[in-house]
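Enquirer: Kindly generate the corresponding structure for this input.
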Amino acid sequence: MRCATIDGVTDILDDLQWRGLLQDSTDLDELRKHLAEGPVTFYVGFDPTAPSLQVGNLVQVLTARRLQQAGNIPVLLVGGATGLIGDPKAEGERSLNSEETVAGWVDKIRRQVEPFFEFEGANAARMVNNLDWTSPLSAIEFLRDVGKHFPVNQMLAREVVKARLESGISFTEFAYQILQSHDFYQLHERYGVTLQHGGSDQWGNIIAGVDFNRRKGVRGVHAFTTPLITRADGTKFGKSAEGMSVWMDAGMTSPYAFYQFWFNAADADIVNYLKVFSFRSREEIEELAKETAERPFARAGQRALAEELTTLLHGKDECEQVITASQALFGRGALTDLAPSTLRSALAEAGLVEVDELPSVAVLFKESGLASSLGEARRAVAEGGAYVNNERMTDADAPVSAELLLHGRYLVLRRGKKTIAGAELRK
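Expert: Below is the predicted model of the structure:
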């Protein structure tokens, strides 16, 4: 893992502030002093409520990475206990998942998070599961030793709880805040954790953990939150153009789709995204911002961020395959250089139609959506704007040759310079 571009441990807060990554804090001046006296052992938690984290979770993953690169010690919690309950959400009560399901998701999320951190050296990261200290608690111990310290009036003041009071909230979800607060205390006692960070929607839970530590006699604990990321147009961050969630798991969102999510970011969003998600220096980001403003068609900021994050999450080789695919689909590279998995992912993102046999060019273009009718498909061919595997087609009614199939089953269809689709021969 590369070293950060931060000039010392005390500069980390300045860097986070410049990147817009500080929203709430217990006491910023005290936190700055605490970090200056470091290294500080801190924690961030992830609940396994799905088999993968989403791109929104990258804010916390990368913030923790920045803190480690500044010399601090991460404790990374994957909530095998809290994942069995789920933090309350405004929409209504969560469905409870089985212990086996949650345990499986814990393992998957641990594997997703681990590559972002160093687990050796003076500030080695530690991975923990809150089920380890929550499971042995009896109900009496939980109520007497933990629940006794939580005033119900303060718990009721949390926004999401107030929103749920009319529609109803179970004691299970209501008590989630107590479990998360107990995690902070246990991590302080076991590993010396004195700082927690999370998203701003977690501020109520986080500050409750700070208060619980103080009620248990612990002093000098701190917390901060990062703002929730939104698009400039007000729409929710973390969804693709089709409205699908963008996941960190390659089996749920392909590396190609992950790359395209960042590459297709709006110019109005990209500078903010670079600050939040990139490890480039301020000077580098300001230069990319200038280039984006002056030459938006070049998509320099989007390209830089897409390459950086795809490499970080999926590896250099996979990123290179994705870039090769992006170029080859539009005739700027050899389609035969693409691995079958990368090619299929790219075509699925563009729009992939399955066929039982190879029809004519016109039929393929109609079925793939590149033409609204056979007549329109024939006109595209006649005008020289129809391509199969980057070869210009001249006979609209001729069947596509099986020799054109890539890896024995795929065809790349292109109309003009920019409109792509794909076809897959069923086996």
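
Enquirer: Every contact and neighbour count from this point should use C-alpha atoms.
Expert: Will do.

Enquirer: list the contacts for residue 237?
Expert: 56, 229-231 (Cα atoms under 8 Å, 6 or more residues apart in numbering).

Enquirer: quick one: it from residue 225, how far?
Expert: 17 Å (Cα to Cα, to the nearest Å).

Enquirer: what's the neighbour count on residue 117?
Expert: 20 (other Cα atoms under 10 Å).

Enquirer: from what I can see residue 305 touches residue 261, true?
Expert: No - taking contacts as Cα atoms under 8 Å, residue 305 lies outside contact range of residue 261: 10.3 Å.

Enquirer: quick one: which of these two has more around it?
Expert: residue 305 (24 against 18).

Enquirer: Where does the more buried one sit, in terms of helix or strand?
Expert: helix 300-314 (DSSP states H and E).

Enquirer: Please give the structure of this sequence too, so both can be compared:
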Amino acid sequence: MANVFDTLQERGFLKQTTHDGLKEMLGREKVKFYVGFDATADSLHVGHFVQLMAMAHMQRAGHVPIVLIGGGTTMIGDPSGKSDMRKMMTREIIAHNADRFREQIGKFLDFSDGKALMVDNADWLLDLNYVEFLREIGTCFSVNRMLTAECYKQRLEKGLTFFEFNYMLMQAYDFLVLSRKYGCTLEMGGDDQWSNILAGADLIRRKEQKEAYGLTITLLLKSDGKKMGKTESGAVWLDPEKTSPYDFYQYWRNVADADVKTCLSLLTFLPMDEVRRLSALKDHEINDAKKILAFEITKQVHGQAAAVEAQTAAEALFGSGGAGGSIPTTQISAAELAEHPQLLDIMIAAGLTKSRGEGRRLITQGGVLLNGEKVTDEFASLSEADLAGGGAMIRKGKKVFHKIILK
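Expert: All right, here's what the predicted structure looks like:
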């Protein structure tokens, strides 16, 4: 039986591990591991989805996930990767968000027959005696060492409150509690959690005199190094009420060619031989890989029926024939595109706007989308690449669609 460590490594999940021995342990015994999710919003987003997929691979290999809902740590807010202190939230809002997380995570992991656990750190953090906590836990932490942690270093110039400074102790204490109550030996999390994970593993070694391991998961980044999962209209959420299955499908259908392999590897269960075959496709054929990518991810998050519906709607709008045949279409030659590449000129030629002034107003008011992405630059231009895969779709307002294709 393959070691899940090799699976995670081959698919690109692994970023850092605390020390040697983790791979051997994962191949030798059933391991209880945890990932924490602070309830800072009322839905998970695609960044969380990467971690859920890593957990699913672990569970499929026979290991036991512990989902830790951060009902307690959300009261403080993780300073990692933040230039300012997080907005403080009420217990009621946090509890509501935690309930929504529970609903969503239940779609990705099997919680039957003890195959996975879900716990809330509010159960042990909110009633802590602060002085006793400092005596037991605070004495194990060096302030000098904490200040070298990346999650704090980047905040020191702008200002780091003592309130937030406690976060690392809280997260480390979570690992200790889960170790004592459930025999948890591994913490997993995004690579921005490295300092906090190290702190938890070290705390267990100090307090329990036993090994504890940490593993960080690569962040979902585009080929240009920017975080994936952001659009002009905001984050790509897993909640269908916040990001519709159609928009979700379209987001993945329109990823850059260079990002196809990363997304197929991290966000689908397709065998790696198939991932390599699809990501090796070039030119127009890469669009076939993107369709498979979009369908597989949408199916994973929203279910088979929603994925089929989203795919059908996309084909109707962007495909040729069928319902798509009723969509107004303008053909332009490569020479015409080269001479007049600006989107405004093309919209005028297609009859979508009467003048450049009207077109500019539409764009500045957020009323124009190109291939599912909001246009914010009034001087935006189209290239032949934008028209690849069956043409470019311009949407004006909510209901007016127009396809631009090359002759």
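
Enquirer: Need the TM-score between these chains.
Expert: The TM-score (TM-score structural alignment, normalised by the length of structure 2) is 0.79; 344 aligned residues with a Cα RMSD of 2.5 Å.

Enquirer: that older thread, can I get the contacts of residue 237 of structure 1 in CSV including distance to residue 367 of structure 1?
Expert: Converted to CSV, those look like this (distance: Cα to Cα, whole Å):
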residue, distance to residue 367 of structure 1
56, 35
229, 38
230, 36
231, 34
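
Enquirer: shouldn't residue 229 of structure 1 be in contact with residue 56?
Expert: Yes - if you go by Cα under 8 Å, residue 229 of structure 1 and residue 56 touch, sitting 7.5 Å apart.

Enquirer: re the thing from before, now the contacts of residue 237 of structure 1 as TSV including neighbour count?
Expert: Shown next, in TSV, are the contacts of residue 237 of structure 1 (neighbours: other Cα atoms under 10 Å):
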residue	neighbour count
56	19
229	20
230	15
231	16
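
Enquirer: one step back: now for the helix holding residue 305 of structure 1, which elements pack on it?
Expert: Where contact means 3 or more Cα pairs under 8 Å, 6 or more residues apart in numbering; DSSP states H and E, helix 300-314 of structure 1 is packed against helix 255-263, helix 267-277, helix 282-294, helix 316-328.

Enquirer: What residues sit buried inside it?
Expert: The neighbour-count check on helix 300-314 of structure 1 (16 or more other Cα atoms under 10 Å) flags 300-311, 313-314 as buried.

Enquirer: of the residues you listed, closest to residue 81 of structure 1?
Expert: Residue 81 of structure 1 lies nearest to residue 313 out of the buried residues of helix 300-314 of structure 1, by Cα to Cα, at 26.4 Å.

Enquirer: so that closest one touches residue 248, yeah?
Expert: Yes - at 7.5 Å, residue 313 of structure 1 and residue 248 qualify as touching, with contact defined as Cα under 8 Å.

Enquirer: For stretch 108-127 of structure 2, list every residue counted as buried.
Expert: In stretch 108-127 of structure 2, counting by 16+ other Cα under 10 Å, buried: 109-111, 115-117, 120-122, 125.

Enquirer: Would you mind listing the two of those that lie farthest apart?
Expert: Farthest pair in the buried residues of stretch 108-127 of structure 2, by Cα to Cα: 110 and 125, 26.7 Å.

Enquirer: Please compute how far stretch 179-198 of structure 1 lies from its chain's middle.
Expert: Centroid separation for stretch 179-198 of structure 1 versus its chain: 24 Å, with Cα atoms, centre = their mean, to the nearest Å.

Enquirer: Sorry, wrong one. I was asking about stretch 102-122 of structure 2.
Expert: On Cα atoms, centre = their mean, the centre of stretch 102-122 of structure 2 falls 19 Å from the chain's centre.

Enquirer: Residues contacting the helix or strand harbouring residue 30 of structure 1, please?
Expert: According to DSSP H and E, residue 30 of structure 1 maps onto helix 28-36. Contacts to helix 28-36 of structure 1, defined as Cα under 8 Å, 6+ apart, come from residues 9-10, 13, 40, 222.

Enquirer: Next SSE downstream of it?
Expert: Per DSSP H and E, helix 28-36 of structure 1 leads on to strand 41-46 as the next helix or strand towards the C-terminus.

Enquirer: against structure 2, where does the following helix or strand past that next one fall?
Expert: Downstream of strand 41-46 of structure 1, the next assigned helix or strand under DSSP H and E is helix 58-69. Using TM-score structural alignment, helix 58-69 of structure 1 lines up with residues 49-60 of structure 2.

Enquirer: Stretch 189-204 of structure 1 too?
Expert: Across structure 2, the stretch matching stretch 189-204 of structure 1 (TM-score structural alignment) is residues 180-195.

Enquirer: So for the matching stretch, what gets flagged as buried?
Expert: By neighbour count on 16+ other Cα under 10 Å, the buried set for stretch 180-195 of structure 2 is 184-195.

Enquirer: Would you mind giving the residues you listed as TSV with secondary structure and distance to residue 26 of structure 2 added?
Expert: Compiled in TSV, those are given as follows (DSSP: H, G, I helix; E, B strand; the rest coil; distance: Cα to Cα, whole Å):
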residue	secondary structure	distance to residue 26 of structure 2
184	coil	13
185	coil	11
186	strand	10
187	strand	13
188	strand	13
189	strand	17
190	strand	19
191	helix	20
192	helix	23
193	helix	21
194	helix	20
195	helix	22
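
Enquirer: farthest-separated two in the residues you listed?
Expert: The widest separation within those (Cα to Cα) is 21.1 Å, between 184 and 192.

Enquirer: I'd like to know how far the residue nearest to the spatial centre of structure 1 sits from residue 329 of structure 1.
Expert: Computing the C-alpha centroid of structure 1 and ranking residues by Cα atoms, centre = their mean puts residue 55 first, at 1.4 Å. Distance from residue 55 of structure 1 to residue 329 of structure 1, counting by Cα to Cα: 26 Å.

Enquirer: now swap in residue 178 of structure 1 and tell me
Expert: Residue 178 of structure 1 is 52 Å from residue 329 of structure 1, where distance means Cα to Cα.

Enquirer: can you check residue 312 of structure 1 too?
Expert: From residue 312 of structure 1 over to residue 329 of structure 1 the distance is 24 Å, taken as Cα to Cα.

Enquirer: Contact partners for residue 179 of structure 2?
Expert: Contacts of residue 179 of structure 2 (Cα under 8 Å, 6+ apart): 185, 204.

Enquirer: Name the residues of the strand or helix carrying it that are buried.
Expert: Taking DSSP H and E as the criterion, residue 179 of structure 2 maps to helix 167-182. Neighbour-count burial for helix 167-182 of structure 2, counted by 16+ other Cα under 10 Å, picks out 167-179.

Enquirer: circling back: among the buried residues of stretch 108-127 of structure 2, which lie within strands?
Expert: If you go by DSSP state E, the buried residues of stretch 108-127 of structure 2 have 117, 120 in strands.
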